[in-house]
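Undergrad: Kindly return the folded structure for what I paste below:
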Amino acid sequence: MKLSHEFMGEFIGTLLLVLFGCGSVAVTILFSAHVGLFQVAMVWGLGVTIAIYATRHLSCAHLNPAVSIAMVLGRRMSPSKLPLYISAQFIGAFVAAALLYLLFADSIAQYESINHILRGSPASIKTAMMFGEYYPNPGAGAAAVVSPITAFFAETIGTFALVFLIFSLTEGCNLGRPDDALAPLFIGLTVTIIISIIAPLTQAGLNPARDLSPRLFAYMAGWGEAALPDQHLGFISIYAFGPVCGALIAAGIFTFMIEPLMKAKGKENESCDC
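TA: Okay, here's the model as predicted:
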């Protein structure tokens, strides 16, 4: 693949993913368009599926820096491509956030006016959560008590599950894997399941680009400290380093423990490409 094609694939795919996913959060907050977490999780999962189908002829359709880093560790992608993939993903997510703001700016302002929310104040986390994530989830009940360590662990284990299953669902040595045409659907369902469990705690970021780029846009669009409430960059640690840690652990376990067992059982000695 040409590098320009791969950049466009990751840019467009991540843009679509964030546009659909964050869009579902936005319409739920502003218009009560979805009832319950599972409906939002389904939109996220379908968004992942559609974004992969739409762009995997251009790139490997990682759409997530944590996944791209894991693919390098798993020897499924050259390290030289990593900067291009990650930059495309962050730019795509930022553009998606800008498009969502253009679409809903008037509605957001009206919602803030009706609910007496001053943008940039701690109360404006209620609207800032359309872009970045928070722990505990501002929409969760009083029982959601989440420490920074718990939030980091939630993002780590959620991304671990996602990356481990991506490797498993796309590994040619796995005799139980779905057909290549169906793999994006199962990856999307995996995202839906993980969000349904993790989102009450941390809104289930699972993707540094999906969190940091929209969060940066919200900061620039007037949310200020509400978008980046932790001056010690704790949110960065949780929503960037947490997913990367989970992805690296998953890639290491799968590549160096599970894949050799699959090759031995499946009589297939060639490593898989993306």
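
Undergrad: Please count neighbours and contacts with C-alpha atoms only from this point.
TA: Will do.

Undergrad: Just give me the neighbour total for Val145.
TA: Applying other C-alpha atoms under 10 Å, we find 14 other residues in the vicinity of Val145.

Undergrad: Pull up the gap between it and Gln39, please.
TA: 23 Å (C-alpha to C-alpha, to the nearest Å).

Undergrad: Give the other helices and strands that the lengthiest helix in the chain contacts.
TA: Identified as the longest helix of the chain according to DSSP state H is helix 82-114. Under the contact criterion of 3 or more C-alpha pairs under 8 Å, 6 or more residues apart in numbering; DSSP states H and E, helix 82-114 touches helix 3-31, helix 65-73, helix 208-218.

Undergrad: Out of those helices, the one nearest Ala54 is which?
TA: helix 3-31 (7.1 Å; C-alpha to C-alpha).

Undergrad: Next, the angle from the closest one to helix 82-114.
TA: Here the directions of helix 3-31 and helix 82-114 differ by 20 degrees (axes from the mean of the first three to the mean of the last three C-alpha atoms, to 10 degrees).

Undergrad: Let's see this one next, to set against the first:
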Amino acid sequence: SGGHLNPAVTIALWLFACFPKQKVLPYIIAQFAGAFGGALLAYVLYSSLFTEFETAHHMVRGSVESLQLASIFSTYPAAALNVWQAALVEVVITSILMGMIMALTDDGNGI
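TA: The predicted structure is shown next:
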């Protein structure tokens, strides 16, 4: 479809699938802008619900307890994982994603 799900996909397609180099930076900027724009829109639309949730559960923004609500906008590693383990998880799942994308979009594989 030509969809680039995230910067890792864009960079991998540039390195391994002849994606034009001059399009890499604009795509990555657009991906980040889209992610932040989507998060901003979700925050604006649901801010009153966030406030109600914080009040009902006695949460203070910025506290460890508030990570439960903050996880709406991003993911956080499990407390049992250190930074390197979390990074390894990201590398593995991104590799699986890219393997699937490359396999499904390869014209020579007969799918």
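
Undergrad: rewinding a little: with distance to Ile253 of structure 1 and mean neighbour count added, can I get the helices and strands packed on helix 82-114 of structure 1 in a markdown table?
TA: A markdown table is the format used below for those (distance: least, C-alpha to C-alpha, whole Å; neighbours: other C-alpha atoms under 10 Å):
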| stretch | distance to Ile253 of structure 1 | mean neighbour count |
| --- | --- | --- |
| helix 3-31 | 26 | 22 |
| helix 65-73 | 11 | 25 |
| helix 208-218 | 21 | 26 |
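
Undergrad: would JSON lines of those with distance to Ile114 of structure 1 be doable?
TA: Formatted as JSON lines, those follow (distance: least, C-alpha to C-alpha, whole Å):
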{"stretch": "helix 3-31", "distance to Ile114 of structure 1": "11"}
{"stretch": "helix 65-73", "distance to Ile114 of structure 1": "38"}
{"stretch": "helix 208-218", "distance to Ile114 of structure 1": "20"}
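
Undergrad: Tell me which of those lies nearest to Thr202 of structure 1.
TA: Judging these by C-alpha to C-alpha, what sits closest to Thr202 of structure 1 is helix 208-218, at 11.2 Å.

Undergrad: If I take the closest one and helix 65-73, what angle do their directions form?
TA: Using the same axes, to 10 degrees: helix 208-218 of structure 1 against helix 65-73 is 150 degrees.

Undergrad: Translate Met59 of structure 2 into the numbering of structure 1.
TA: In structure 1, Met59 of structure 2 lines up with Ile117, judged by TM-score structural alignment.

Undergrad: burial measure for that match, as a count.
TA: Neighbours around Ile117 of structure 1, by other C-alpha under 10 Å: 18.

Undergrad: Does it touch Ser124 like I think?
TA: Yes - using C-alpha atoms under 8 Å, Ile117 of structure 1 makes contact with Ser124 at a distance of 5.8 Å.
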